[in-house]
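>>> everything below, folded, please.
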Amino acid sequence: MADRLTENVLITGGLGFIGSHIVDALGQNAEHKPVAYDLQPPDSAKGNVVVIRGDVFDSVKLQKAVRDHEISRVIHMVGFASIPGCNEKPSASFRLNVSSVHSILETMRVCDVERVVFPSTAAVYGVTNGPQVNEKAVPNPTTVYGCHKLAAEMLIRGYAESYGFEPTVLRLFNVYGDLHKEQGMISQSLRKAVAGEPIVVNGGNQLRDFVLLSDVVKAFVKSLDGVHDSQTAINVGSGVGVSIREIAEMITRSFPNVQILYNSPHNGEYSIYADVSRMKNVLGCVATSPSVGIPRFIEECKCVSPLEACSQP
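Next up, the predicted model:
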């Protein structure tokens, strides 16, 4: 087992939108040594990062990586994080959002690794009775993505109760802060704005919880050594509801030549944002206010060229 002062952490999906930033953060952290495991790992590693090219479904290679690097913690970032994409390709969603979880849990069981951090989603809640939701709300997902993430949560709970795992499940709300990799509403709209194209808004009055990427990364790092409860997830959000219309208007104030085109909402104009009490009390994390973080991110994107905005690393 790794020395307690330098816990070795396996990050599956270490090239993805959030995973790559977790890897970078842990690479600068003396307490944790990150091991990035991905089909297409980064070309160059920062800090003390170890990079392994591998498939999460290759149990032999995955177990070898865990044993060779004396892994004591896992952050499982492999997934298909797109509501429309999962609705269009439900089999791919199940494979990446559920089967990959089973694969990493089995590897952990065989290799005697107990601690895992898993990114779930606010989509497990579905349409709630009120806009602000806490972790005690009964999940009622209405999308393939939300259903599969909830299934993964239940799988993790089953392994925790059966094999003594120490899981932390983080239910992420709308993460923003990476213009190139993020597929959320803010970055999609900003890429259009940088290119001088209209921003399309479906509905506009519905409230969403937008949480800055760097705050999400902090929550993952804190979860590596935090309190674990297999029965309760932790919301990761800002705790503030911001309307989609407000986001579009923030962007067009910085890009005055860009138009906003309004369409009917896809699934009704329901609102949802996080009660972040557990995030504060359990993890000690306080998120950046959207009124500060979103305008700052928009300003950072103003100096990006249209070609850079459209590029996908």
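>>> please count neighbours and contacts with C-alpha atoms only from this point.
Will do.
>>> where do the helices sit along this protein?
For the chain, the helices defined by DSSP state H cover 19-27, 59-68, 83-88, 90-94, 100-111, 144-163, 185-194, 213-223, 244-254, 277-278, 290-301, 306-310.
>>> so can I have JSON lines of those helices showing mean neighbour count and distance to Glu7?
JSON lines is the format used below for the helices of the chain (neighbours: other Cα atoms under 10 Å; distance: least, Cα to Cα, whole Å):
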{"stretch": "helix 19-27", "mean neighbour count": "22", "distance to Glu7": "10"}
{"stretch": "helix 59-68", "mean neighbour count": "16", "distance to Glu7": "12"}
{"stretch": "helix 83-88", "mean neighbour count": "15", "distance to Glu7": "34"}
{"stretch": "helix 90-94", "mean neighbour count": "18", "distance to Glu7": "31"}
{"stretch": "helix 100-111", "mean neighbour count": "19", "distance to Glu7": "15"}
{"stretch": "helix 144-163", "mean neighbour count": "20", "distance to Glu7": "20"}
{"stretch": "helix 185-194", "mean neighbour count": "21", "distance to Glu7": "34"}
{"stretch": "helix 213-223", "mean neighbour count": "21", "distance to Glu7": "12"}
{"stretch": "helix 244-254", "mean neighbour count": "18", "distance to Glu7": "40"}
{"stretch": "helix 277-278", "mean neighbour count": "18", "distance to Glu7": "25"}
{"stretch": "helix 290-301", "mean neighbour count": "16", "distance to Glu7": "31"}
{"stretch": "helix 306-310", "mean neighbour count": "15", "distance to Glu7": "36"}
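>>> another sequence for comparison is provided below:
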Amino acid sequence: MILVIGGAGYIGSHVVKELVQTKDVLVLDNFSTGHRWAVHENATMIEGDMGDKDILENIFTHYPIEAVMHFAAYSLVGESVQEPGKYYQNNVAATLNLLEVMVKSNVKKIIFSSTAATYGIPEGPVITEETPTNPINPYGRSKLMMESIMKDFSKAYGLEYVILRYFNAAGADESAKIGEAHDPETHLIPLILQNLAGDRPSISIFGTDYDTPDGTCIRDYIHVTDLARAHILALDALLEGAKKNAIYNLGNGRGYSVREVIEACERITGKKANVTMAPPREGDPARLVASSEKISRELGWKARYSLDDIVESAWKWNKQLKATV
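Predicted coordinates:
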């Protein structure tokens, strides 16, 4: 059985949907940002917090857990700057609590959801796993701290991990039964689609004079189902002993500017966005694009979905979301 912490959230729920096809799955979620409707019907659900040692010890005592998948971090960059204590308490202290109970219970395999925010503002056009990590906000720092702690736990207690650093998760499952439903929503594609659906008055472009072809920021977008597949491959490799203590980037390997994303959304929906210009946000790099060559080479993973595929699935989900929530 696989314990998925945060399995009611956006990425966690998509991983669970794929995972239940081959594994018994137990989801632990406190529903601070996740949704009950997002938990797959074939997964066992426990409501609780990974900061609660009693709940964790009860789970590891009563269920045959083989490995843990961690998706339970807070992940809003702006909020992390305003409330760093909240981020260090959950993303570091509560996760450390999890690792301690895992070691005590002799469960020593974990897939850890990390982030491109660990790199900060990198030099060079493409980010590899060898790019220096220099996070510029508490969110990125909290994730990098946990990466370091897992390395220390590996040396001291034999913990085995695979860390996945990914970029802009987007899109929705093809069934349109699960997808992004954040409150507040901060991600570009759903914000654009909300405007195109008439649920948001406008969409802002933050900065138009970056050193990019059209002056707007370039980012790497990856379909959430591609992300889920990568997690399953990483888990299988960890369980089989083929890989341990590995770090992989996950992205499309191709960047899209803000204007290109808006144009794709307009093209797919046949609607015109109401775009407003805003000053650039402090700390926003001009370009963030991932190299996924390492995970492609070692685990055989490749992104299957294009930007248009991502937008199309997100638009289908946007229309379903009003009936779901």
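>>> export the helices of structure 1 to a markdown table and tack on distance to Lys33 of structure 1?
Formatted as a markdown table, the helices of structure 1 follow (distance: least, Cα to Cα, whole Å):
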| stretch | distance to Lys33 of structure 1 |
| --- | --- |
| helix 19-27 | 6 |
| helix 59-68 | 13 |
| helix 83-88 | 33 |
| helix 90-94 | 30 |
| helix 100-111 | 18 |
| helix 144-163 | 24 |
| helix 185-194 | 30 |
| helix 213-223 | 12 |
| helix 244-254 | 37 |
| helix 277-278 | 27 |
| helix 290-301 | 29 |
| helix 306-310 | 31 |
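>>> out of the ones you listed, nearest to Leu10 of structure 1?
Nearest of the helices of structure 1 to Leu10 of structure 1, taken as Cα to Cα: helix 59-68 at 7.4 Å.
>>> tilt between the closest one and helix 100-111?
In terms of direction (axes from the mean of the first three to the mean of the last three Cα atoms, to 10 degrees), helix 59-68 of structure 1 departs from helix 100-111 by 50 degrees.
>>> check the mean deviation of helix 59-68 of structure 1 from structure 2.
Averaged over the aligned pairs, helix 59-68 of structure 1 sits 1.2 Å from structure 2 after superposition, using mean Cα distance after the TM-score superposition for structure 1.
>>> could you give the residue range in structure 2 aligned to that helix?
Alignment of helix 59-68 of structure 1 against structure 2: residues 53-62, by TM-score structural alignment.
>>> ok, stretch 137-157 of structure 1 next?
Counting by TM-score structural alignment, stretch 137-157 of structure 1 lines up with residues 131-151 of structure 2.
>>> quick one: which of the helices of structure 1 is nearest Gly13 of structure 1?
Per Cα to Cα, nearest to Gly13 of structure 1 of the helices of structure 1: helix 19-27, 6.0 Å.
>>> show me what the closest one is packed against.
With contacts taken as 3 or more Cα pairs under 8 Å, 6 or more residues apart in numbering; DSSP states H and E, helix 19-27 of structure 1 sits against strand 7-12, strand 32-38, helix 213-223.
>>> in space, what's closest to whichever residue in structure 1 pairs up with Trp301 of structure 2 - neighbours in sequence excluded?
Residue pairing (TM-score structural alignment): Trp301 of structure 2 is matched to Cys285 of structure 1. Of all residues not flanking Cys285 of structure 1 in the chain, Met279 sits nearest, at 5.9 Å (Cα to Cα, 6 or more residues apart in numbering).
>>> who's in contact with the one you found?
For Met279 of structure 1, the contact set (Cα atoms under 8 Å, 6 or more residues apart in numbering) comprises 219, 234-236, 285-286.
>>> try Val227 of structure 1
Taking Cα under 8 Å, 6+ apart, we find Val227 of structure 1 in contact with 282-283.
>>> Val217 of structure 1 -> structure 2?
Checking TM-score structural alignment: Val217 of structure 1 goes with Ala228.
>>> residues touching that match, list them.
Applying Cα under 8 Å, 6+ apart, the residues near Ala228 of structure 2 are 11, 14-15, 18.
>>> compare those with structure 1 and list the overlap.
Checked against structure 1 using both residues aligned by TM-score structural alignment, their matches' Cα atoms under 8 Å, these keep these contacts: 11, 14-15, 18.
>>> so Glu129 of structure 2 makes contact with Tyr248?
Yes: the pair Glu129 of structure 2 / Tyr248 is scored as a contact, 6.5 Å apart, by Cα atoms under 8 Å.
>>> so between those two, which is more surrounded?
Higher neighbour count among Glu129 of structure 2 and Tyr248: Tyr248, with 23 against 17, using other Cα atoms under 10 Å.
>>> with adjacent residues omitted, what lies nearest to that one?
Leaving aside its sequence neighbours, Tyr248 of structure 2 sits nearest to Leu164 (Cα to Cα, 6+ apart; 5.0 Å).
>>> repeat that for Leu98 of structure 2.
Met50 (6.1 Å).
>>> picking up where we left off before, so who does the match of Trp301 of structure 2 touch?
215, 218-219, 279 are the contacts of Cys285 of structure 1 under Cα under 8 Å, 6+ apart.
>>> just list the residues touching the residue nearest to Leu98 of structure 2, thanks.
Counting by Cα under 8 Å, 6+ apart, Met50 of structure 2 touches 5, 28, 56, 94-95, 97-98.
>>> same question, Tyr305 of structure 2
222-223, 226.
>>> one more time with 10 Å, if that's ok
171, 221-226, 252, 311 (Cα atoms under 10 Å, 6 or more residues apart in numbering).
>>> hang on, Lys151 of structure 2 packs against Leu99?
No: the pair Lys151 of structure 2 / Leu99 is not scored as a contact, 11.5 Å apart, by Cα atoms under 10 Å.
>>> which residues do those two both contact?
Residues touching both Lys151 of structure 2 and Leu99 (Cα under 10 Å, 6+ apart): Leu159.
>>> how much space between Thr269 of structure 2 and Asn195 of structure 2?
11 Å (Cα to Cα, to the nearest Å).
>>> Trp301 of structure 2 now?
Distance, Trp301 of structure 2 to Asn195 of structure 2, by Cα to Cα: 34 Å.
>>> now do Asp309 of structure 2
Using Cα to Cα, we find Asp309 of structure 2 at a distance of 19 Å from Asn195 of structure 2.
>>> now swap in Val15 of structure 2 and tell me
Distance of Val15 of structure 2 to Asn195 of structure 2, given as Cα to Cα: 28 Å.
>>> please apply the same query to Leu76 of structure 2.
21 Å.
>>> equivalent analysis for Lys243 of structure 2, please.
Per Cα to Cα, Lys243 of structure 2 is found 43 Å from Asn195 of structure 2.
>>> fine by me, thanks again.
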